[in-house]
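>>> sharing a sequence plus its predicted fold:
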Amino acid sequence: MIDAKILVVDDTKSVLSALEILLQFEYKSVQTISNPNLLTSFPNLQEIDIILLDMNFSAGVNTGNEGLYWLREIKKKASHISVIMMTAYGAVELAVEAIKEGATDFVLKPWNNERLLTTVKSAYELRKSQKEVQHLKQKESNLKQVINQNSNYIIGNSKALNSVLNLVQKVAKTDVNILVTGENGTGKELIARELHKSSVRNNEVFISVDMGSISENLFESELFGHVKGSFTDAKEDRAGKFEAANGGTLFLDEIGNLSLQMQAKLLSVIQNRVVVRVGSNKSIPVDIRLICATNCNLDQMVAEGLFREDLLYRINTIQVQVPALRDRDGDVLVLSDFFLKKFANKYGKPSLKINQSAQEKLMSYPWPGNVRELLHTMERAVILSEGNILKPTDFLLDTKTTVSLEGGPKTLEEMELVMITKALHDHDGNYSAAADQLGISRQTLYNKLKKSSK
C-alpha cells in the first residue's frame, strides 16, 4: 500500500467508481468529486499528492478547455500536486498544451488498467522526488544558517573602527576580491564575516580556511577536493573548500603562510574559477566571493621573493586594514564592559564591576595581543575574582609593559616606559594626546610600546 493521497475529478459517476476501486488497493487514500467547482474549497488540498482530472465537464463540449482551466486553478493553489489529465477525445495538440500548463501526464478513455496504474505510479515517483528535493533544499538552507551563525560581534565606536566598517559597507555588495590585513587578534575573520553578511551572498555559506594549518601534502585535497583512490587515505570522493563555498564566500586566513608552490596552484584556481579534484581530469566551475587575510607584510614578502606578485594582485583588489586595539581610542573600555557581562553571566557572577583604577590599568596597557588578548584577560579575571569588584590586581598583564609609576626605573627603556605610561594615564588612554605631550609621533609611541612588550 503506497502512502499517497489521490483525488479523482470527473463528472461521470461510473468513472469515479471504477477508478476508486482500481486505485484503493494500491494507494492509502483515494477520494472522488464529480464537480470541479468543489476544488476551490476542497479540504486539505495542499496534502493531495496526485489529481486525476477530466478535461471536459459540460455536455457536448470536447475542446478540453475546461480541464485546462481547472489545471491552472489547481496549480495556483497547490503547484506541487502532480496532475494527470483524462479525456475520451485524444489529440496530440491537447496533450502538449496540458503538459505546457503543468500537467504531469495524459490518459485516454477508455483506459488500460495496467497502463493507468503505471502512469499514476510514475506521477507518484515524481511527486516523491519533488518532496525529497524540497526537503534537501530546506535542510541545506538550515545547515547554511547554522554554519553562518556567529555569536561574536564587532564591538566598538572608535573613529578607526567606524572608518573600517564604512569601507566594508561600500565594498560588500560587490564581488571583488578583498584582502584583510592587521595584527594577530584584531578580528580579521569578524570583518570577513561582516563583508559576507552585508553581501548579496548572505543567504549562502561562509567557509573559513586557516591556510597556516594545512600541510603542503594535503593542500590540494583540502582546497580542491579528491576522488576515491587518488591517494592512500582517499576512501571516498570528497569536495574541497572551493566547491563547498560555491555560491557563497570563501575566507582564506593566514594566506601569507603559503609556500610558493602552493601559491602557484591557488593562483590558477582564483584566475580561472575552476577546480580539478586530485585524481580527476574533470573541471568543476566554482562561483565564490574570495576574501583573504594576513598579518604579514605581503609587499615586503614580494620584494623578498617569498610571495608571488601576480597572486597579490589577484587577491588585493580592495584592502581592508583592521586597526590594532591600541589605535581604537576608547574601545578598550567598551570591549571590557562587553566581555565582563558575557563572562560574568557565563560563570554565574552577574554583579561584577570594574573599578576606576582597574579601568585605568586596562587603558594604559598597549594590548600587543589586541582584542583576543583582552578577551582572555577578562575571562581569566572573572574566573579568578573573589568579590564583586574587579581591581587592578585582578588583571594579570605583561609586567614588562606595565611598569609601575611608583619607584625608580633602572634603565633608559624603563624610564621611557614610565613616561609613556604616565602620559597615557594623564590623557585617559588617548594615544594622540600622549604622543603630543611627549613630543613624539603617534607611530613612535606605538613602536616603543610594542618593543617594550616583547
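Sure, I can see it.
>>> from here on, contacts and neighbour counts on C-alpha atoms
Fine.
>>> show me the helices in the stretch 301-450 of the chain, by range?
309-315, 331-346, 356-364, 370-384, 412-426, 431-438, 442-452 (DSSP state H, counting those that start in this stretch).
>>> so Ala244 sits against Ile207, correct?
Yes: in this structure, Ala244 is within contact of Ile207 by C-alpha atoms under 8 Å, at 7.4 Å.
>>> tell me what the lengthiest helix in the chain is packed against?
Longest helix in the chain, counting residues (DSSP state H): helix 113-148. Here helix 113-148 touches strand 50-54, strand 82-87, strand 105-108, going by 3 or more C-alpha pairs under 8 Å, 6 or more residues apart in numbering; DSSP states H and E.
>>> so which of these gets nearest Asn217?
In terms of C-alpha to C-alpha, the element of the helices and strands packed on helix 113-148 nearest to Asn217 is strand 82-87, at 51.0 Å.
>>> alongside the first one, take a look at this:
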Amino acid sequence: MDKHQGHILIVDDDEDILVAGKLLLKRHFSDVSICNQPQHIPTLLAEHSFDAILLDMNFGPGESSGQQGYQWLQRILQLDPLAVVVMITAHGGVDTVVEAMKLGATDFIAKPWQNEKVVATLSAAVQLGQSRRETQRLRQTNQLLSNASVPTSGPFILGNSVAMQQVMSLIERSAPTDANVLILGENGTGKELVARQLHAQSQRSANVFMAVDLGAVSETLFESELFGHKKGAFTGANEDRIGRLQAANGGTLFLDEIGNIPLHLQAKLLTVLAQRQVTPLGTNKPIDIDVRVIAATNVAKAELTNESRFRQDLLFRLNTVEIVLPPLRERQEDIEPIARHYLALYAKKYAKPDMSLATAALQKIQHYPWPGNVRALRHAIERAVILSISAQLTEQDFQLELTPNQAGEMAVEAKLSAVSKPDLLASKDDLNLERLEKTAIEHALKTHRFNISHAARALGLTRAALYRRMDKHGL
C-alpha cells in the first residue's frame, strides 16, 4: 500500500494508544510523531509543521470532563490557526463532541476505535491541512505579486549590435538551465529585462517571477522581506508573513542591486542558497525552497572581487553564468532603433500619431553619451513627445545636459580615446586606443601606489568609473 505524504502528531497520555496509533498510521502516512505530555505541544509546533493533530480529550487518571482537551485545542489553534485537530474521546457523548467542534476541532474519533475509521478520518484531515497551507501560501504570494510595482508584460530587449547579439546568445544558452546568473551593468542598461528574458525562456516560465530591489530594502527588514516572519517575531509583526524566497518557490527570484547587501547579511543569504532552505524569523522550522536565483548589480566587477566589499563564496555561487550589459554609449548603432521604438510607443500613448524624428535630432541623440543609458533615452523620448508642438521632434525638443561630474567623466573618456599622452606609451609609434587607456590607468595606479581614490582623482574619474576600466583591462 502506498503511503500518503503527510505529517501527523498523536497526543495522548496512554502509551498503548500512542504505540497502536503510530503502528497503524505509519503504514499509511510518511511521518508520524507521538507525544505523551501535552506540555510539549508548543515546542513541537515550533519545530515541525503537522498536517493533522490527533488530540486526546483527557489527560491524567480520573479525568473525564474533557476540559483539558478543550484547553489544549484552543492553545493549538492560537499557536497555529491553520492546524487541523481531530479529537480522541472515550466518552463519545454528543455534548462533548459538539463543544469540541464549536472550539475549532475538525472531527473526532471515539475509543475504542476502528482502524478503517481512523485511517479514513486522518486521510481527510491531512488533505484539509495541506489544502489550508497551500491556500495561505498562494494568497500571500499573490499579495506580494500584487504589491510589487513591476511590469507584467513580457520582456523586450532592444538592439541588434554585436555586443547585444552576444548578450542574447548568452541568454539563449543559459536560460533553459537552472544555473544561477549574475548580470552586471550600469544603471538603465536593462538588467531586469534580461532577467525576465531568462525566466521566459526557462523551464520555470509558467511559475512565479519574483523581483526584489535590494537597494530599496532597509537592513533591518532584509531578513523579514526575504525569509519571512511569524506573528510576534518582532515589534510590529502582527501576522505571519511569507518571505520572497518562499513566495518564489518553483520559479525565479530576481535579486536586483545585490551589491548593496552588507557583509553580515550576505552570509545569511549564502546559507539559505547553499542549504536551499529558509527559516522565517520567530521560528526554528526550516522550509525547503526550489528557486532559481538571478542577481544583478551596477557595482563594478573589480569591487565585487574585493573581499572587504563582497563575500567571494557568495559571488561564486551567484555567478555560475555572468552576463555583462554594455552601456548605450558603447553601442551607438542601437540608439536609432531604440529611439524609434519608444517614439512609436509614446506617440500612441499620448494620442500624437504620425510623429517622426528630424535628422538633426537623431544625430544629436546618437552623439550624446547617455550616462543613464536606455532608461534615460526612453525618458527623453517620452518628454519630447509630451512637450513637442509639432509632429516632428527637433533638436530643441531634447534638452540634453550633463551634470558637472558626468561632463568631467566623459571628458576624460574623450582624452583617453585620443592620443594625448604619448609619453605613457611603451612605443612612440603605438597609437592603439585600448592600450593607451590601459597604460594611462596603470601609470596612475603606480604613481599613487594603487590608492584607488587618488588614482581616480588624478584621472578625473569617479571611483566606480575607475573600477569599471580596471575590470575592462584586467587590472
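In hand now; what should we look at? Owing to the predicted nature of the structure, the values given are computational and were not obtained by experimental measurement.
>>> got a TM-score for the two of them?
The TM-score (TM-score structural alignment, normalised by the length of the first structure) is 0.59; 298 aligned residues with a C-alpha RMSD of 3.9 Å.
>>> would a markdown table of the helices and strands packed on helix 113-148 of the first structure with mean neighbour count be doable?
Converted to a markdown table, these look like this (neighbours: other C-alpha atoms under 10 Å):
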| stretch | mean neighbour count |
| --- | --- |
| strand 50-54 | 24 |
| strand 82-87 | 25 |
| strand 105-108 | 19 |
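>>> could you save those strands as CSV and add columns showing distance to Gly185 of the first structure?
Output for these, formatted as CSV (distance: least, C-alpha to C-alpha, whole Å):
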stretch, distance to Gly185 of the first structure
strand 50-54, 58
strand 82-87, 56
strand 105-108, 62
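>>> buried sites along stretch 371-384 of the second structure?
Residues 371-374, 376-378, 380-382, 384 are the ones in stretch 371-384 of the second structure that count as buried (16 or more other C-alpha atoms under 10 Å).
>>> what is the nearest of those to Glu172 of the second structure?
Val374 (21.7 Å).
>>> so who does that closest one touch?
Shown in contact with Val374 of the second structure (C-alpha atoms under 8 Å, 6 or more residues apart in numbering): 188-190, 328, 338.
>>> what residue of the first structure matches up with it?
Using TM-score structural alignment, the partner of Val374 of the second structure in the first structure is Val371.
>>> repeat for Ala216 of the second structure
In the first structure, Ala216 of the second structure lands on Ser213 (TM-score structural alignment).
>>> how many neighbours does its match have?
Here the number of neighbours of Ser213 of the first structure (other C-alpha atoms under 10 Å) works out to 12.
>>> again, but for Gln332 of the second structure
For Gln332 of the second structure, using other C-alpha under 10 Å, the count is 17.
>>> what's near enough to touch the closest residue to it other than its chain neighbours?
Once flanking residues are discounted, Gln332 of the second structure sits nearest to Gln366: 6.3 Å by C-alpha to C-alpha, 6 or more residues apart in numbering. If a contact means C-alpha under 8 Å, 6+ apart, then Gln366 of the second structure has 332, 335-336 as its contacts.
>>> what's the helix or strand harbouring Leu22 of the first structure in contact with?
According to DSSP states H and E, Leu22 of the first structure maps onto helix 13-24. With contacts defined as C-alpha under 8 Å, 6+ apart, helix 13-24 of the first structure is touched by 8-10, 30-34, 113, 117.
>>> what's the answer for stretch 181-190 of the second structure, then?
157, 191, 195, 293-301, 318-328, 372-376.
>>> for stretch 194-213 of the first structure, same thing?
144-145, 147-148, 168-169, 171-174, 193, 241, 244-245, 247-255, 257-258.
>>> any of these buried? List them.
Buried among the contacts of stretch 194-213 of the first structure by 16+ other C-alpha under 10 Å: 144-145, 148, 168, 171-173, 193, 241, 244-245, 247-255, 257-258.
>>> now whichever residue in the first structure pairs up with Leu314 of the second structure: closest residue in space, sequence neighbours ignored.
For Leu314 of the second structure, the aligned residue in the first structure is Leu311 (criterion: TM-score structural alignment). In space, and not counting its chain neighbours, Leu311 of the first structure is closest to Leu267: 5.7 Å by C-alpha to C-alpha, 6+ apart.
>>> just tell me what that neighbour corresponds to in the second structure.
In the second structure, Leu267 of the first structure lands on Leu270 (TM-score structural alignment).
>>> before we move on, what about Asn388 of the first structure?
That one, Asn388 of the first structure, aligns with Ala391 by TM-score structural alignment.
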